[in-house]
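Asks: take this sequence and fold it.
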Amino acid sequence: MLRVATVGGAHGLRGELRLAVHTDDPENRLARGAVLQTEPPAVGPLTIAAVSHRQNHWYVRFDGVADRTAAEGLRGVVLLAEPVDDEEEDAWYPHELAGLRAESPDGAHLGAVEGIRHLPAQDVLVLREVTGERTLIPFVRAIVPTVDLPGGRVVIDAPPGLLAGTEPEAGR
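Replies: Coordinates of the predicted model:
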């Protein structure tokens, strides 16, 4: 299951809630009538009764949540949905990347991918190097030219100094 949004605070008196959206497709994932699983599971599933997008924020009402008190009880709940089979090239879900073996272009074992972090400038892979150090690898084609899900690996062509134990070239 993929994290779609996290429920924030109540908005108004009729059970509307503000969401922190984690999906790049909120129009479809948060459509009226969508049924979302929850974390913790005992709270859900929740069905979206109404949705609106105002001033760069998403707001929802759920079936059975009719007032502010009931809405406040959902604060912090994570909304989950099944992955969508996309045929988009160069698009991976975080759970698909976690656990992949990291190799250099010549096949040397560098470590394992622990996950991905979405930073303001760009996404980075979290690499647990064979030395045990944790390194953030810019997730760009120049540094990560190959993501081979069926083969269970990523190729990392790291510039000098990025990985533990490597030094940048003199004069740079």
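
Asks: when you work out contacts or count neighbours from here on, use the C-alpha atoms and nothing else.
Replies: OK.

Asks: is it true that Asn28 lies in a helix?
Replies: Yes. Checked against DSSP: H, G, I helix; E, B strand; the rest coil, Asn28 lies within a helix.

Asks: so where do the strands sit in this structure?
Replies: Per DSSP state E, the chain carries strands over the ranges 2-11, 16-21, 35-39, 46-54, 57-62, 78-81, 101-103, 109-118, 123-129, 134-138, 146-148, 153-155.

Asks: any chance of CSV for these, columns distance to Pro94 and mean neighbour count?
Replies: Converted to CSV, the strands of the chain look like this (distance: least, Cα to Cα, whole Å; neighbours: other Cα atoms under 10 Å):
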stretch, distance to Pro94, mean neighbour count
strand 2-11, 9, 20
strand 16-21, 16, 22
strand 35-39, 18, 20
strand 46-54, 24, 16
strand 57-62, 23, 20
strand 78-81, 14, 22
strand 101-103, 14, 21
strand 109-118, 6, 19
strand 123-129, 9, 20
strand 134-138, 14, 19
strand 146-148, 12, 16
strand 153-155, 13, 21
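
Asks: for Ala70, find the nearest of these.
Replies: Ala70 lies closest to strand 2-11 among the strands of the chain, at 9.0 Å (Cα to Cα).

Asks: now what about the closest one, what contacts it?
Replies: Residues outside strand 2-11 that contact it (Cα atoms under 8 Å, 6 or more residues apart in numbering): 16-23, 26, 29, 68, 71-72, 74-83.

Asks: show me what contacts the residue nearest to Glu16 when sequence neighbours are not counted?
Replies: Distances taken as Cα to Cα, 6 or more residues apart in numbering place Arg61 nearest to Glu16, at 4.7 Å, with adjacent residues excluded. The neighbours of Arg61, taking Cα under 8 Å, 6+ apart as the test, are 15-17, 48-51.

Asks: from Arg18, how far off is Arg61?
Replies: 9 Å (Cα to Cα, to the nearest Å).

Asks: what do you get for Val35?
Replies: 17 Å.

Asks: quick one: the residue positioned nearest the centre of the chain and Met1, what's the gap?
Replies: The centroid of the chain falls nearest to Pro94 when counting by Cα atoms, centre = their mean (5.7 Å). Here the criterion is Cα to Cα. By it, Pro94 lies 11 Å from Met1.

Asks: one more to line up against the first:
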Amino acid sequence: MTPAHPWRPEWVRVGTVGRAHGLDGSFRVADPCGWWPFAPGSAVHVDGAARTVAAAKGDELAPAIALEGARDRTAAEGLRGAALEIGRDDLPEPGPGAYFRFDLVGCLLAWPDGRELGVVEAVEDGVAHDLLVVGDQRVPFVAAIVPTVDIPGRRMTLDAGYDPVAVE
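Replies: Model prediction:
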């Protein structure tokens, strides 16, 4: 079966098993992504093994969860440091104008007249906004500079007046 989003990585990390939280098998999620809810009944892979979230506390920025089959503190401590991942086809779709960074990587960045700046290699944190890395260029990822983003088409269009030399 062809995945709905073949450009995405097969597994996407949504957090890491942190320290145990209480005696019931719950643990804190370290480095949560902030957009995955860890809702009871949801599927998550722990070091590659499919598990189900049995209980959840906290919020998306500081969740504590318990997994089915890991119902005491010792079991939770045994998972510490394990990656929490979801499959690419289980990802929620970002809202309008929002993008996963890994969806932007690999897109061609070009002007409306067809001239190509290159392919996005990475997305970096900037002071005010994200920066698209294309070779040695850093392109501010804002609508005024990159007005069109076509993730399924793997293409982004630069504003016709954008001059990367003038930005440096």
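
Asks: any idea what the TM-score is?
Replies: The TM-score (TM-score structural alignment, normalised by the length of the second structure) is 0.73; 152 aligned residues with a Cα RMSD of 2.8 Å.

Asks: quick one: what's aligned to the residue nearest to the centre of the first structure in the second structure?
Replies: The equivalent of Pro94 of the first structure in the second structure is Arg101 (alignment by TM-score structural alignment).

Asks: then Asp123 of the first structure?
Replies: Using TM-score structural alignment, the equivalent of Asp123 of the first structure in the second structure is Asp130.

Asks: report the contact partners of that match.
Replies: Asp130 of the second structure makes contacts with 123-124, 140-142, as judged by Cα under 8 Å, 6+ apart.

Asks: likewise for Thr23 of the first structure?
Replies: Neighbour list for Thr23 of the first structure: 3-5, 29 [criterion: Cα under 8 Å, 6+ apart].

Asks: mind giving me a markdown table with those and columns for distance to Ala158 of the first structure?
Replies: Listed next are the contacts of Thr23 of the first structure as a markdown table, based on distance: Cα to Cα, whole Å:
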| residue | distance to Ala158 of the first structure |
| --- | --- |
| Arg3 | 30 |
| Val4 | 32 |
| Ala5 | 33 |
| Arg29 | 36 |
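
Asks: Ala112 of the first structure: which of these is nearest?
Replies: Using Cα to Cα, Arg3 comes nearest to Ala112 of the first structure of the contacts of Thr23 of the first structure, at 22.8 Å.

Asks: quick one: the closest one from Leu80 of the first structure, how far?
Replies: For Arg3 of the first structure, the distance to Leu80 of the first structure equals 5 Å [Cα to Cα].

Asks: how much space separates Ala81 of the first structure from Thr38 of the first structure?
Replies: 9 Å.

Asks: same check on Arg141 of the first structure?
Replies: According to Cα to Cα, Arg141 of the first structure and Thr38 of the first structure sit 34 Å apart.

Asks: thinking again about what came up before, need the strands of the first structure in CSV (columns: distance to Leu163 of the first structure).
Replies: Output for the strands of the first structure, formatted as CSV (distance: least, Cα to Cα, whole Å):
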stretch, distance to Leu163 of the first structure
strand 2-11, 30
strand 16-21, 33
strand 35-39, 36
strand 46-54, 42
strand 57-62, 39
strand 78-81, 34
strand 101-103, 12
strand 109-118, 9
strand 123-129, 8
strand 134-138, 7
strand 146-148, 18
strand 153-155, 13
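
Asks: of those strands, which approaches Glu169 of the first structure most closely?
Replies: The nearest among those, by Cα to Cα, is strand 134-138 at 18.6 Å.

Asks: and the angle for that closest one with strand 123-129?
Replies: Put simply, strand 134-138 of the first structure runs at 150 degrees to strand 123-129, going by axes from the mean of the first three to the mean of the last three Cα atoms, to 10 degrees.

Asks: name the helices or strands packed onto strand 134-138 of the first structure?
Replies: Strand 134-138 of the first structure sits against strand 123-129, with contacts defined as 3 or more Cα pairs under 8 Å, 6 or more residues apart in numbering; DSSP states H and E.

Asks: quick one: distance of the strand it packs on to the chain centre.
Replies: Relative to its chain's centre, strand 123-129 of the first structure lies at 14 Å (Cα atoms, centre = their mean, to the nearest Å).

Asks: ditto for stretch 50-65 of the second structure
Replies: On Cα atoms, centre = their mean, the centre of stretch 50-65 of the second structure falls 17 Å from the chain's centre.

Asks: and if you look at stretch 74-89 of the first structure?
Replies: Stretch 74-89 of the first structure sits 9 Å away from the centroid of its parent chain (Cα atoms, centre = their mean).

Asks: any residues touching that stretch, and which ones?
Replies: The contact list for stretch 74-89 of the first structure (Cα under 8 Å, 6+ apart) reads 1-10, 29, 36-40, 43.

Asks: residue in the second structure paired with Glu114 of the first structure?
Replies: Checking with TM-score structural alignment, Glu114 of the first structure has Glu121 as its match.
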